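Chemist: Return atomic coordinates for the entry below.
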Amino acid sequence: MESLWVDHREPEAAPAAAAAPPEAAPAAAPAPVAAERPRRRLPARQRPRAVDALAVAAGLGLGATLALGVNAESAGSLRAAGGWATAGGRLAGLGAAYAMLVVVVLVARCPPLERAVGQDRLVAWHRRLGPYPLYLLCAHATLIVVGYSQAAHDGLLHQLGQLIWTYPGILASTVAFVLLIAAGVTSYRKARRRLAYETWWSVHLYTYLALFLAFSHQVDTGESFVGHPWAKTWWTALWIGALVLVVGCRVALPLWRSVRHQVKVVGIHPEGKDMYSILLEGRRLDRLPIAGGQFLQWRFLRRGLWWQAHPYSLSAAPTGRHLRITVKDLGDHSRALASLAPGTRVAIEGPYGAFTADARQGDMVVLIGAGVGITPIRALLQELPERGVDVEVVLRASAPGDVVLADEVRSQVARRGGRVHELVGPREQVPLDAAALRALVPDIAQRDVYLCGPDGFSEHVAAQARRAGVARDRIHHESFAL
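Modeler: Prediction:
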C-alpha cells in the first residue's frame, strides 16, 4: 500500500459546507452561537495539590486499616498453633478490602476529582492498583485455611470444606471472591479485546455485589470488629461514604442532568466510510460544565439500546443548545446509532476527562490523533484561541479515507495559522517515532502534546514524545475506559 505524508500549510480549497464548523452545516441547523448564553467555564485545575492530598488521605486510611488488624492480635494468639498464618490472613483481608475501596473510588466519576486529576490518570491508577486486591484476597484465603488447619491439626482441603460449609458468612465471601476474580480476569487486555463491551460491563456490575458480601463477612465475623464497636463504626462509615460517592456520582448526578437538560437526537450526518455524526439538542446546556475534548457516557433511550451506555467524545465544541458526537461503526451498538430517529431521548453521564484546552501549560501545542481519536482533537481545536497559540496537528490513518473530519480540522487549524500533517499508510512505512515527531515538529520539546487514539497508539506516541524531549507533565492523553 502506498503511504502518504501530507503537510497542509494552508487550508485546502474545500467546499464551504464541508469546511465550515458543524454549527453552520445545513444538516445541523442550530441557532446562531451569538444568540446563545455563554457556556459555563470549567474551574481551574489543581492537579499537583489534588494528587498530594489523595496520596496523604490514602496513606492515612491504609495505616488506620492495618492498625485495626494489629490491635486485634495478642501475644497469646500469635503463639498458638497457626497463629502467625491466621494473623497474616486477617491483615491481608483488611488490606484487600481497603484496596478494593480505593480502586472503586478512583473510578467513581467524582466531578471535582476528575477535573483536578484527570480521567486518564485515575484510570491508569485504577488499572495499576486493580490486581493487588486480588493478590491480597488470594493471600487472605490461603493463610486463613493454613492457619485454621494448623490449629485443628487437619488437612488443608478438609479444613477448606469446613470453613465454606460450616462457618457463618464464609460461603457468601467465597461467592464474592469468585465474582472479583471474574472481574479481574476480564480486565486483562487480551481478555478485554475478546469480550463485547456489554459483557465486560455486566461482569463488572457484579463487583458491587461482591463488595457488599465482603463487607458483611468482615463486620460480622472479623476479629477486628467483633466486640470492637468503635472499629466497626469507623469501618462501616468508610464503606458507606464510598457507597454514597459512587451512587451520587454514577447514578444520582447523571439522572439529574438527564432530566434537567432533556437531550435528544436532532439529526445524523454521514462523515465517510462507516462514520457518522449525531447532532443532539438540549435545554440549558450552557449550565453543563463541559468543554471540547471531553466525553460522556451516552444512553440512547430506544428499544434495544436503552439498557447500555457507551463513551463517545464530543467532535465539536459544545454550545448552549447543541452537542455533537462522531461515531465509527465498530459493533452492534455503534451500528445501531446510525438508524436513530430524530427526537430520540438520550440520558447522559458526565462530562468526563481532563483532555481540555486549559490543561496546556504554554502557548505552543501539538495535537496528535488517530482514527476516531481525531474527533476530540477537532473539538479541542475549536476551544483554542484563534490568536496567540501556535498550533500543529498530526493526523494518523491507515488509509486516505480514514482521516475523520479532515476538512473541519484543516479549517480550524487554518484560522489559527497552524499546520496539519497527515500521515497515511501502514505503521511500518509511516512510523510515528521520536525521529518522525522531531522531523514533523522540530520544536516539539517546547510544546504541550495532546494525544488521542487507541490505547496502544497513545501509549506508544507518549513514550516517543518523551524520547523527543517532551516533559511528562506536558503530555496529555485520555482514556475512555470504564
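
Chemist: only C-alpha atoms for contact and neighbour calcs from this point on.
Modeler: OK.

Chemist: so residue 393 sits in a strand?
Modeler: Yes. Counting by DSSP: H, G, I helix; E, B strand; the rest coil, one finds residue 393 located in a strand.

Chemist: Contact partners for residue 300?
Modeler: 306, 309, 344, 345, 346, 347 (C-alpha atoms under 8 Å, 6 or more residues apart in numbering).

Chemist: you'd agree the fourth one is up against residue 259?
Modeler: No. In this structure, residue 345 sits apart from residue 259 without contact. The criterion is C-alpha atoms under 8 Å, and the distance is 10.3 Å.

Chemist: Let's compare: structure for the following, please.
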Amino acid sequence: MTTTTARPGATPASRAPRTTRLDATARTAAGTRRGADPARPVRLRPPLRRAWWPDAVGMFTWGTLLVVTALWVANSGLQDVLAGPAAALSSLGRLTGLWASNLLLLQVLGMARVPVIERAYGADRLAKWHRWVGFSSFHLLLVHIVTLVLAENLYTGTGVVQSAWSMALTYPGMLLAWAGTLMITMVVVLSMRAARRRLRYESWHLLHLYAYLGVGLALPHQLWTGSDLTAQPWAAAYWWGLYGAVLVCVLVYRVGAPLLLSARHRFEVVSVTPAGRGTVTVHITGRHLSRLRVEAGQYFTWRFLTGPGWTRGHPLSLSAAPTTAGLRVTIGVDGDDGERIASMRPGTRVLVEGPYGRMVSSARTRPRIAAFAAGTGVAPVMALLHDHAATSRTTGPDTLVQRLSDEQDGSLLQDAAWLADQYGLRHVTLVGRRSRTGTSWLPEQYGHVAGPQAVRHLIPDLDEHDVFVCGPDGWADAVVTDLRAAGVPDSAIHLERYTW
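Modeler: Purely as a prediction, here's the structure:
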C-alpha cells in the first residue's frame, strides 16, 4: 500500500509524507508523478432535483399495478376463478398477462432516461430495477401463455400443442404476439450473466433494443382480443394512453433530447492523450457550455463520429470537473472499439446523451469526500475530487483509496499527485491481486485485516466524510458492506457499479 498525505494549503517543501499502515510491511512513498495543472473547475449549472421525486415515481409504479388489477376485477376476474378449472386458468392468464404487460411498459419507461426518474433513483439503482422487473415480467409472461393454452385445451378438448397452434392462427394479433414473445425471450437469454460475458457491451446493447420491438408487437393482440382492455372504453383508453406515454418518452428522451443537446453544443474532440496503461484521456469542447446542466461525477453516453462503428454508444463518466472550457473522459482502449477511439483526430464530432448519474458532490451530507475506486471507476471520483479541491482547503483534505493490480496499472495517477501537491489530497494505493480469503476488496497481502478495521485505518477521520465507491460490482459491494459495518450510514455512502 502506498499513501501520499499532505496538509491542506501547505507548500510542497513543507509537507512531510505520512503512512497509513495496515501492517508492518506497508510501504510509503510521496507522489512522484507530476501532471500538468488541470483547468480550474468552473461550476456549471447542476441538474434540478426534488426530494419528493422518488416517492412520486414509486407511487406511480404501484398505482399502475393497482389499476390493471382493478381492470381484471371489474371484468369478473374473481368470479371466473371460482367458475371451474378452465375459467379459473383463463382468468389467471388474463391477470398475469396484464401484470406482465404493465411491468414491460414500466421497464421501458424506467430506462427511457426521463429526467424525473433518472434523478430520483440514479442510473445504478435503475439498472438493477430494470433487470429485476425484466425477469419478473418475463416469468409472468410465461405463466400467461401456459395458463391460457391450458384453458383453451380444457375448453376444446384438443391437445396442448394443437390448442396453442389454433390460438395463434385464429385469434387476432396472436402471430404478432408470438413473434414479440420470441424477441423478448432472446433478450432475456442474452441478459443472463453467462451470455453477457461472451458479448461486448455494444453488441449486447444493440440486441437489447429488440425488446422494444417485442413490446410493440404485443399491443395489437391485447387491444383486439383482451376482454380486460376492450370491455370498457376507459380500459382501452388507459392502455392506449400508457403505451402512447411510454412511446413519447422514448422518442423524446432517448432520441430527441440527445440530438438537440448535440446540435446545440456541437461537441468535438480537442485531443486524445495517454492516461495510464491501456487507457486514454479524451478532451472535448463545445459551444455554450455554460448552459449545460452537469455535475462532476456524472456520465454521458458518447458516440464518436469517426467512421464505421460511430453508432456504438460508450457510457463514460467525466474524469475531471466540467468547466466552461470543456469536458474530459478517460476510457480503456483494450476493447473492440479501443483502437478507433485512441486514434481519433482533433475536430472529430461527438454525439452526446445525458448527463446521467447521482454520484455527485451535491448529494453529500458531510463536509469532506473519501473515495474508493478500482479500475476505470477512478474517473468519476477523480472528477468529484477536482470539483471539491478548492473547498477542501477549509474543510480538510479529501481521501482517494485506489485499487491497482500493479504499480503501472493505474489511470489518472498524475491527477492524484497534482491534487496531493496543490490541495493535500490523501492518496492511498492498494496494489496487488485481490485477496481470495478474508477481506476481498483488499490486496492479498492485507486480506487478513478485517474490512471495517481497514476502512478506519485508511480513513481515521471517516465520520467527517461522505464516501463515494465506484468499481466492478463484486468489489464495490464488498467495500460498501465494510463501510456499513464501520458505522457509515447509508445517507453518506454513494455507490456506482461498473457493470451491465
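
Chemist: quick one: which of residue 345 and residue 259 of structure 1 has more around it?
Modeler: Taking neighbours as other C-alpha atoms under 10 Å, residue 345 of structure 1 and residue 259 compare with residue 345 leading, 22 against 14.

Chemist: Just the helices from the stretch 351-500 of structure 2, written as ranges.
Modeler: With DSSP state H, counting those that start in this stretch as the criterion, the stretch 351-500 of structure 2 has helices at 378-388, 392-395, 413-423, 451-458, 473-485.

Chemist: Which of those has the highest mean neighbour count?
Modeler: Most buried of the helices of the stretch 351-500 of structure 2, by mean neighbour count (mean count of other C-alpha atoms under 10 Å): helix 378-388, with a mean of 27.

Chemist: Next, the angle helix 413-423 makes with that helix.
Modeler: Angle of helix 378-388 of structure 2 versus helix 413-423, following axes from the mean of the first three to the mean of the last three C-alpha atoms, to 10 degrees, is 20 degrees.

Chemist: will you turn the helices of the stretch 351-500 of structure 2 into JSON lines that also has distance to residue 53 of structure 2?
Modeler: Formatted as JSON lines, the helices of the stretch 351-500 of structure 2 follow (distance: least, C-alpha to C-alpha, whole Å):
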{"stretch": "helix 378-388", "distance to residue 53 of structure 2": "24"}
{"stretch": "helix 392-395", "distance to residue 53 of structure 2": "30"}
{"stretch": "helix 413-423", "distance to residue 53 of structure 2": "35"}
{"stretch": "helix 451-458", "distance to residue 53 of structure 2": "33"}
{"stretch": "helix 473-485", "distance to residue 53 of structure 2": "25"}
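
Chemist: Go through those and name the closest to residue 403 of structure 2.
Modeler: Evaluated over these, closeness to residue 403 of structure 2 peaks at helix 378-388, with 9.0 Å, by C-alpha to C-alpha.

Chemist: Enumerate every residue touching the equivalent of residue 95 of structure 2 over in structure 1.
Modeler: Counting by TM-score structural alignment, residue 95 of structure 2 lines up with residue 91 in structure 1. Residues in contact with residue 91 of structure 1, defined by C-alpha under 8 Å, 6+ apart, are 66, 69, 70, 140.

Chemist: Looking at those, which one is closest to residue 417 of structure 1?
Modeler: If you rank those by distance to residue 417 of structure 1 using C-alpha to C-alpha, residue 66 comes first, at 57.6 Å.

Chemist: How about that closest one: what's its closest non-neighbour residue?
Modeler: Nearest non-adjacent residue to residue 66 of structure 1, counting by C-alpha to C-alpha, 6 or more residues apart in numbering: residue 91, 6.5 Å away.

Chemist: quick revisit: filter the contacts of residue 300 of structure 1 to the buried ones?
Modeler: Buried members of these, scored by 16 or more other C-alpha atoms under 10 Å, are 309, 345, 346, 347.

Chemist: pull the longest strand from structure 2.
Modeler: Looking across structure 2 with DSSP state E, the single longest strand is strand 268-276.

Chemist: outside of that one, which residues touch it?
Modeler: Counting by C-alpha under 8 Å, 6+ apart, 280-286, 330, 342-350, 408-413 sit against strand 268-276 of structure 2.

Chemist: And that strand, how far out from the chain middle?
Modeler: Mean-position distance between strand 268-276 of structure 2 and its chain equals 24 Å (C-alpha atoms, centre = their mean, to the nearest Å).

Chemist: And that strand against structure 1, how far off on average?
Modeler: On superposition with structure 1, the mean distance recorded for strand 268-276 of structure 2 (mean C-alpha distance after the TM-score superposition for structure 1) is 1.2 Å.
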